[in-house]
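> Quick check, what structure comes out for this input:
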Amino acid sequence: MSRLRILHIEDDHDDADLIHHAATRLGVPPDWTMAESRPAFLEALTGRDFDLVLSDSRVPGMDGQEAMRLVRERHPDLPFVFVSGTDDPLWVEQCFRQGAYDHVSKDQLWRLVPVLQGVGAEAERRRLARLARAHALLVEIVKQLSLARSLDAVVDIVKSGARQLNGADGATFVLREGDHCHYVAEDAIGPLWQGRRFPLRACISGWAMLEGRAAVVPDIYADERIPADAYRPTFVKSLVMVPIRAEAPIGAIGNYWAHPHEATPEEVELIQALADSTSLALENLSLYRDLERRVRDRTRRLQAANAELEAFSSSVSHDLRAPLRTIQGYADLLATRVDPPLEGTPLSYVERMRSSARRMQVLIEDLLKLSKVSRTELHTLPVPLGRIAADVIASLRNVSPPREHLRISIDETLQAEGDPGLLTIALENLLSNAWKYTANTESPTIEFFSEKFPGSATVFTVRDNGVGFDMALADELFQPFHRLHPEAEFSGTGIGLTIVQRIIHKHGGHIWAEATPGDGAVFRFTLPAPASRCSTAFD
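Take a look at the predicted model:
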């Protein structure tokens, strides 16, 4: 049991000694405050906190029942016990009716210890309940601080939270500015020093920062660390001040009381825990500001890079295509319009020029597509993937020689959500690859369907039974300009699958492949689930 703080109303010194001696059997001697008269009682009642009031039936200027009424008006929950020589049962009954906790006869002081033990147990329960409420409040304050993104937000949270934690009459938030203390904000029953600055060595918050530890001041006028003249215009009679960060403190948080009050170890621990959380919140603010600066710098660099990429794309589109068209045009003239017609080695040279020019044209187109994918902003809509896939196959049939025994299986009901233009490019590349790599297959099959794996989103699948590839080389599959088959066997630039991967990743999806040499390949990808809408972008 904690040490009981008892206000004892008694004018007989011998009786008081006997009562105090009887109370020594508690084990923990109480902290007694004596009041021998009405004025002394009133001064003590307003001067400090108590766990219990013991009262005789009468002292000069006041009877015990009046004292109990005054206690009830100011502290309704404070236990009041009569210890008197009056044995009148009617008077005792009247005391109980008016709210007495108990009555102990001075002839039966052996009963006093059990009564004090009961009061102590209740005081301990109240203390633990207050502490539990304070800890719950501290958790909520810490949550709020973790979400604070500005100094003003931190200050507002701390100044009100500091006062609520310990039920103080006031709280202040102080920041160190060089050799001065800046009283940034306060929450109090009366004005203090908000907005003012004082030298570190001229105020108690400066002392807490310089010493790196808490300052507990039960009586501001009895502590030489306190500039009393600065406190006289205020309500403050006692305080506790703790540093924000023990090592190289950056500020302080204070609690103030309008009556003499010695902050308990629990109260000091609570406000120090708040100060420690405030330190983290202020450090987080610095990190957030630095992160925001980095994001702004990175955004500017990305914007500049995009501008350069846009300029490069324009240059590629114009400056490279124009001479390429010239080379291809004159090569075509050499192959078809000269008289006499070229034959043998000269004609072979010209055909190589025409072929290389066509390959360069395709490479430029693929590079521009890759650039477009990186720069294009997503416009998300429901997309009929199955219908797009069917259109892609129809286009491939129109531009390719007839293929016998070709089997196409496409689920035209497939839907997804994404950018229609980009997803069309992705399907064109995947299905064109399947078309290309089944060209030499005896009974080619190309499929597009969906699968559902446990615990995953819908998986879209393009499968063929073409040449496949070695899975040991799968890491190179989506890298630009990497080809798993020689140009002499299958034409291409090695950029198509890179474009597909960037499109799927841009949508927040994932793509992977499985294959066996000579037994085809399977490409699977995921996309966000489609939202409920009345129509699609292609309706």
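> okay, CA-based contacts and neighbour counts for the rest of this
Will do.
> quick one: contacts for the nearest residue to Asp470 once chain neighbours are set aside?
Nearest non-adjacent residue to Asp470, counting by CA to CA, 6 or more residues apart in numbering: Pro517, 5.7 Å away. For Pro517, the contact set (CA atoms under 8 Å, 6 or more residues apart in numbering) comprises 467-470.
> Just the buried residues from those, in ChimeraX please.
Buried members of those, defined by 16 or more other CA atoms under 10 Å, are picked up in ChimeraX with:
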select :467,468,469
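> which of the contacts of Pro517 lies closest to Arg176?
Minimum distance to Arg176 across these is 66.2 Å, recorded for Asp470 (CA to CA).
> Confirm for me that the closest one is in contact with Gly520.
No. Counting by CA atoms under 8 Å, Asp470 does not reach Gly520; the two are 10.4 Å apart.
> residue furthest from the geometric center of the chain?
What lies farthest from the middle of the chain is Pro340; by CA atoms, centre = their mean that is 79.4 Å.
> That one belongs to a strand, doesn't it?
No. Counting by DSSP: H, G, I helix; E, B strand; the rest coil, Pro340 falls outside a strand, being coil.
> Quick check: it vs Leu347, distance?
Computed as CA to CA, to the nearest Å, the Pro340 to Leu347 distance reads 12 Å.
> just Glu43 next, same as before
From Glu43 to Leu347 the distance is 119 Å (CA to CA).
> got it, and Lys452?
55 Å.
> Looking at those two now, which is surrounded by more residues?
Counted by other CA atoms under 10 Å, Lys452 and Leu347 do not tie: Leu347 has more neighbours, with 16 against 10.
> residues of stretch 215-231 that come out buried?
In stretch 215-231, counting by 16+ other CA under 10 Å, buried: 215-221, 226.
> Adding distance to Arg196 and secondary structure, write the residues you listed out as TSV.
Below are those laid out as TSV (distance: CA to CA, whole Å; DSSP: H, G, I helix; E, B strand; the rest coil):
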residue	distance to Arg196	secondary structure
Ala215	21	strand
Val216	22	strand
Val217	22	strand
Pro218	24	coil
Asp219	23	coil
Ile220	20	helix
Tyr221	22	helix
Ile226	17	coil
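> Between all of those, which two are at the greatest distance?
Ala215 and Tyr221 (14.4 Å).
> Next up, the contacts around Leu26.
Per CA under 8 Å, 6+ apart, neighbours of Leu26: 113, 116-117.
> hmm, try it at 6 Å
Residues in contact with Leu26 (CA atoms under 6 Å, 6 or more residues apart in numbering): none are found.
> one more to line up against the first:
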Amino acid sequence: MSTSFGGATARKIVYLDGGDSNAEDVYETLRKGAVGSEVVRIARVEDYRAALESSGVDLIVADDPMPGLPGLSARDLAWQRCPDVPFLCVSDTVTPERIAAARDAGAADLVDRRNLPHLLAAVKCSLNLMVMERRIRRRARLVSAIQELSLVRTLGEIQVIVRRAARELTGADGATFVLRDSGYCFYADEDAISPLWKGKRFPMSACISGWTMMNRQSVIIEDIYADSRIPAEAYRPTFVQSLLMVPIRTEAPIGAIGNYWATSHRATPEEADLLQALANTTSVAMENVRVYEELEQRVKDRTVQLEATNRELEAFSYSVSHDLRSPLTVVRGYSEILLSVLGDTAEPGVRRYLEQLVAGSKQMCEIIDDLLRLALVAKTELHVQEIDLSREAGEILSKKQATDADRQTECVIEPGVTAQGDPGLVRVVLENLLSNAWKYSSRTAAARIEFGRQASTDGSCVFFVRDNGAGFDMEKAASLFAPFHRLHDQKEFAGTGVGLATVQRVISRHGGKIWAEAAVGKGATFFFTLPGSKPKE
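As a prediction, the model looks like this:
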């Protein structure tokens, strides 16, 4: 039942009777103003505490003073049990100072008990305010639940969110989350003042959640024992007196959400709409989870396939490269022997053919070596430790300078640069990047090669190798790390096109990143990260 005061509604009004001579007039005024509803008159503190523990209280009217419990003390007690319920004080002594004190203490108002029309107006105002605040809170809770459901990835997360939100939206004493399981209703989860049916299955035709799903509509039942659709025996061990049940998705329902009350309560249309809105959002979340799990499984299956394919390709690449190396070595060796034996006696055409054969076999051996190195990167087990990158870079560039003594190149290496990584594999990275810098700056008059580190925007350490050589067009950088793809002609700068692919694989195995910045004729800078490395202090 609901109480009506000119449009404002309430389920139950508690009147705390202090025994004043006007108490009967106050009670009768409340009772007549709330035609056909429940007005509970209480004279003892113990009964007042019990009433606060019960459900459905929408307004408290308290005499002040009340023997054993002054009006504002009664408000403090109500605040602890039901802080959202409006609290009105009635008194024979009403002054502006006392009204202000009552409102400061949390009371809706302090009313002269002898001015009954004023009392009715105060009740109406308090109830209207309560209805608006409750509506705002419920809609805010619905929005919060919708936001939470938009982020879930599992059915279990959905159940936790829905069971809590379902109770809070309507102020129910219990809520259930029911799933359709072939011809059965599976009570998957619940949130209630005492146990209901969590984990149990009932035939669709034998429970109200099944009726809701089969009829694709919500149902409101004020007295469960007066409704033939309710299996009374299943409800007798529970607290349930009234319920509201809505389907999860009205087209081809996949479940239901139930609300339950321990005292007689007829769910309002607003409560039914709120719960149905939650159910509709739940159906979308459940479909999202299904799609997400399906996509996740596809990704896992595809990943397994790709890993298997990569292993096969790596094995094939290693095997072919290894098998080709021996005959190519033989070809190259005999070609060099022929050149040496024939010497100047060889005809010019024959000598040119032999020189091309030696050069071609040499280049092919380099490609095979690079392919073997690329394949081994994936097979090598990482042994991470601290590496002195400055020392490694110095050794690599010193060897370059020793083999090309006539070349004048400024090499700048930041001292004390260290990183966490596998020493052998990180050495491969530096050799490739510094060798490229050496090669592509070979035609620059004042060549400069630099190795160092810098801090990124997030504070992590970024290493770099920079040169002022040929550079490249950044529009072509997308394929920079692809095997066998080169941005320069073989005649201009020799190479196999495998080195940078190897570098990227090494960095990826360490969990880092590599990228480049360049401009044609102005050089290039390669940046890379190795997780766990300390930035420059």
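> ok, the contacts of Pro517 of the first structure vs Thr33 of the first structure, which is closest?
Nearest to Thr33 of the first structure among these, with distances taken as CA to CA, is Asp470, at 91.5 Å.
> those strands in the stretch 251-400 of the first structure, which residues are they?
251-257, 381-383 (DSSP state E, counting those that start in this stretch).
> okay, now Gln194 of the first structure: neighbour count?
So Gln194 of the first structure, with other CA under 10 Å, has 15 neighbours.
> That one and Ser160 of the first structure: what is the separation?
From Gln194 of the first structure to Ser160 of the first structure the distance is 14 Å (CA to CA).
> Show the residue spans covered by the strands in the stretch 101-250 of the first structure.
102-105, 170-177, 180-188, 197-199, 215-217, 238-244.
> for those strands, which one sits closest to Ala230 of the first structure?
That would be strand 197-199 among the strands of the stretch 101-250 of the first structure, by CA to CA, at 10.7 Å.
> what packs against that closest one?
For strand 197-199 of the first structure, the elements it packs on are strand 180-188, judged by 3 or more CA pairs under 6 Å, 6 or more residues apart in numbering; DSSP states H and E.
> mean shift of the strand it packs on relative to the second structure?
Mean deviation of strand 180-188 of the first structure from its aligned counterpart in the second structure after superposition (mean CA distance after the TM-score superposition for the first structure): 3.4 Å.
> Quick check: the aligned residue for Ile495 of the first structure in the second structure?
Superposed on the second structure with TM-score structural alignment, Ile495 of the first structure falls opposite Val498.
> For Val506 of the second structure, see how far away the residue lying closest to that match once chain neighbours are set aside is.
Excluding the flanking residues, the one nearest Val498 of the second structure by CA to CA, 6+ apart is Pro483, at 4.9 Å. Distance of Pro483 of the second structure to Val506 of the second structure, given as CA to CA: 14 Å.
> between these two, which one's more packed in?
Shown here are Pro483 of the second structure and Val506; by other CA under 10 Å, Val506 has more neighbours (26 against 16).
> Determine the longest helix present in the first structure.
Using DSSP state H, we find that the single longest helix of the first structure is helix 265-315.
> Now do it and strand 170-177, the angle between them.
50 degrees (axes from the mean of the first three to the mean of the last three CA atoms, to 10 degrees).
> Quick check, Arg58 of the first structure in contact with Gln65.
No. Counting by CA atoms under 6 Å, Arg58 of the first structure does not reach Gln65; the two are 8.3 Å apart.
> corresponding residue for Glu307 of the second structure in the first structure?
Glu307 of the second structure maps onto Gln303 in the first structure, by TM-score structural alignment.
> What separation do you get for its match and Asp297 of the first structure?
For Gln303 of the first structure, the distance to Asp297 of the first structure - CA to CA - is 10 Å.
> same thing with Glu428 of the first structure?
Distance from Glu428 of the first structure to Asp297 of the first structure, by CA to CA: 37 Å.
> Comparing the two, which residue is more hemmed in?
Glu428 (21 against 12).
> What's that one aligned with over in the second structure?
So Glu428 of the first structure corresponds to Glu431, using TM-score structural alignment.
> Its match sits in which helix or strand?
Element membership for Glu431 of the second structure (DSSP states H and E) is helix 423-440.
> Beyond that helix, next helix or strand please.
Next helix or strand after helix 423-440 of the second structure toward the C-terminus (DSSP H and E): strand 448-455.
> How far does that following strand sit from its chain's centre?
Offset of strand 448-455 of the second structure from its chain centre (CA atoms, centre = their mean, to the nearest Å): 37 Å.
> Next, the angle from it to helix 423-440.
On the basis of the same axes, to 10 degrees, strand 448-455 of the second structure is oriented at 130 degrees to helix 423-440.
> Okay, buried residues for strand 448-455 of the second structure please.
Buried, per 16+ other CA under 10 Å, within strand 448-455 of the second structure: 448-453.
> Let me know the closest of the buried residues of stretch 215-231 of the first structure to Arg375 of the first structure.
Using CA to CA, those come closest to Arg375 of the first structure at Ala215, 59.8 Å.
> Could you measure from the alignment partner in the second structure of that closest one over to Val240 of the second structure?
Mapped onto the second structure by TM-score structural alignment, Ala215 of the first structure lines up with Val219. Here Val219 of the second structure is placed at a distance of 15 Å from Val240 of the second structure (CA to CA).
> so what corresponds to Arg387 of the first structure in the second structure?
Using TM-score structural alignment, Arg387 of the first structure sits opposite Arg391 in the second structure.
> number of nearby residues for that match?
Counted with other CA under 10 Å, Arg391 of the second structure comes out at 15.
> so what's it up against?
With CA under 6 Å, 6+ apart, Arg391 of the second structure has no contacts at all.
> Which residue in the second structure aligns with Leu239 of the first structure?
By TM-score structural alignment, Leu239 of the first structure lines up with Leu243.
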